[in-house]
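> Return a 3D structure for these sequence lines:
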Amino acid sequence: MHSKKTYTLQEATKKLEHYCAYQERCHKEVRQKLETMYMIPEAIDTIVVHLLKHNFLNEARFAKTFVSGKFRIKRWGRRRLTLELKKKDISKVNINQALNTIDKEEYIEVFNALAEKKAHTITETNVFKKRKKLIDYLLYRGWEPALVYDKANALIK
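Below is the predicted model:
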């Protein structure tokens, strides 16, 4: 018989401070973590308020960090970034602020480099299938359809 570990309010608060200090977190992740620790709703609210008050938890900061990381490392486009942030219950205002931190020229440079690199790695001989594979890949990554179709038509003739 497994007995679940219980935490006092102080222990849980300390644990969550470390959890948030290690990496930026959103409210949803923090609440899920507390629920897996079997904390009651009143305790969860108390801890979240404490984390907000002491700046361990900040959704605007989380959104900016998330966008910056996923854009630079995973090469995601604005649509995918928006979708993933919405899944984490981030407000529209914070999403838009975070997306505005991406430099327009850098965005296009990253998109072009990604599209060209992928186009060279597709071994398909049929032009239409090759173009479709490139388009599917870029759309999945969250790049805007107008950009994707223009680039695919320019690269694969």
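> make it CA atoms for all contacts and neighbour counts henceforth
Fine.
> which element follows the longest helix seen in the chain toward the C-terminus?
Scanning the chain for the longest helix, with DSSP state H as the assignment, gives helix 104-121. Of the helices and strands lying after helix 104-121 in sequence (DSSP states H and E), the nearest is helix 127-140.
> buried set for that next one?
130-131, 133-135, 137-139 (16 or more other CA atoms under 10 Å).
> Next, the angle from it to helix 104-121.
On the basis of axes from the mean of the first three to the mean of the last three CA atoms, to 10 degrees, helix 127-140 is oriented at 140 degrees to helix 104-121.
> how far does helix 127-140 sit from the chain's center?
23 Å (CA atoms, centre = their mean, to the nearest Å).
> Proceed likewise with the subsequent sequence, for comparison:
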Amino acid sequence: MKKLDEQEMLHRMAAYCSSAERCEQEVRQKLEKTELEQEAVTRIISRLKQEKFIDESRFARAFVNDKFRFNRWGKYKIRCELQRKGISEEVIDQALALLEAEAYNQVLMELLKAKMKSVKAKDDRERYYKLLRFAAGRGFQPAEAALCLKRLIKDSAHEEFDME
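Alright, predicted model coming up:
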């Protein structure tokens, strides 16, 4: 494989960033696999930032939106993944603040409702804690999950009573 020069790598990384939102860490990892010098890598990244191919806040907003809407992750799991990608706390907080509380609680409620049907437990207490662990694994805070579970349990008790 021929060694690519800095200008060619800049064009390739611009195309890479154009195909999807990328954070600086992803681009840096890709560039460090090449045989470019560290100064060249730094220059390429700064040029990509300057020309808005890399924008950490735009990346964080897109990441939060996608992981919440499609993967149905909670704020905690999203925050951890963004931290792993080297995004600053301030940018993470701004991106997470864009999530609507009503939609967030609705997604949590839907997840718990669906999971409640498949959870096998010997009693209500065990079912409650299994669902709480499930929600925590999805990145939702235990306090939020507990509130939703209490509402779900109360609603299901009313439904059973109405059916009789």
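> what TM-score do we get after superposing?
The TM-score (TM-score structural alignment, normalised by the length of the first structure) is 0.90; 154 aligned residues with a CA RMSD of 1.7 Å.
> can you list the residues that contact the longest helix of the first structure?
Residues outside helix 104-121 of the first structure that contact it (CA atoms under 8 Å, 6 or more residues apart in numbering): 75, 77, 130, 134, 138, 143, 151-152, 155-156.
> picking that back up, so which of the buried residues of helix 127-140 of the first structure comes closest to Val49 of the first structure?
Nearest to Val49 of the first structure among these is Leu139, at 38.5 Å by CA to CA.
> And the closest one, how far from Tyr107 of the first structure?
15 Å (CA to CA, to the nearest Å).
> contacting residues around the alignment partner in the second structure of Glu17 of the first structure?
Taking TM-score structural alignment for the superposition, Glu17 of the first structure sits opposite Ala14 in the second structure. Listed by CA under 8 Å, 6+ apart, the contact set of Ala14 of the second structure reads 48, 53.
> Mind checking what secondary structure Ala14 of the second structure has?
helix (DSSP: H, G, I helix; E, B strand; the rest coil).
> How many residues are close by the aligned partner of Ser88 of the second structure in the first structure?
Under the alignment (TM-score structural alignment), Ser88 of the second structure pairs with Ser91 of the first structure. Applying other CA atoms under 10 Å, we find 13 residues neighbouring Ser91 of the first structure.
> And the one 4 residues further on, by the same measure?
Applying other CA under 10 Å, we find 24 other residues in the vicinity of Ile95 of the first structure.
> Thr82 is in contact with that one, correct?
Yes: using CA atoms under 8 Å, Ile95 of the first structure is in contact with Thr82, at 6.6 Å.
> Name the helix or strand for Ile92 of the second structure, please.
helix 89-97.
> how much does that helix stray from the first structure?
After superposition onto the first structure, helix 89-97 of the second structure sits on average 0.8 Å from its aligned residues (mean CA distance after the TM-score superposition for the first structure).
> So for that helix, what gets flagged as buried?
91-92, 95-96.
> Save these as a markdown table, and put in distance to Phe59 of the second structure too.
Shown next, in a markdown table, are the buried residues of helix 89-97 of the second structure (distance: CA to CA, whole Å):
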| residue | distance to Phe59 of the second structure |
| --- | --- |
| Val91 | 10 |
| Ile92 | 10 |
| Ala95 | 9 |
| Leu96 | 12 |
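> closest to Ala20 of the second structure among those residues?
Nearest to Ala20 of the second structure among the buried residues of helix 89-97 of the second structure is Ala95, at 17.6 Å by CA to CA.
> contacting residues for that closest one?
Contact analysis of Ala95 of the second structure by CA under 8 Å, 6+ apart lists 57, 60-61, 64.
> Among those, name the ones in helices.
Using DSSP H, the contacts of Ala95 of the second structure in helices are 57, 60-61, 64.
> quick one, what contacts the aligned partner of Val64 of the second structure in the first structure?
Counting by TM-score structural alignment, Val64 of the second structure lines up with Val67 in the first structure. Shown in contact with Val67 of the first structure (CA under 8 Å, 6+ apart): 81, 98-99.
> Filter these by whether they're kept in the second structure.
Compared against the second structure with both residues aligned by TM-score structural alignment, their matches' CA atoms under 8 Å, those retain 81, 98-99.
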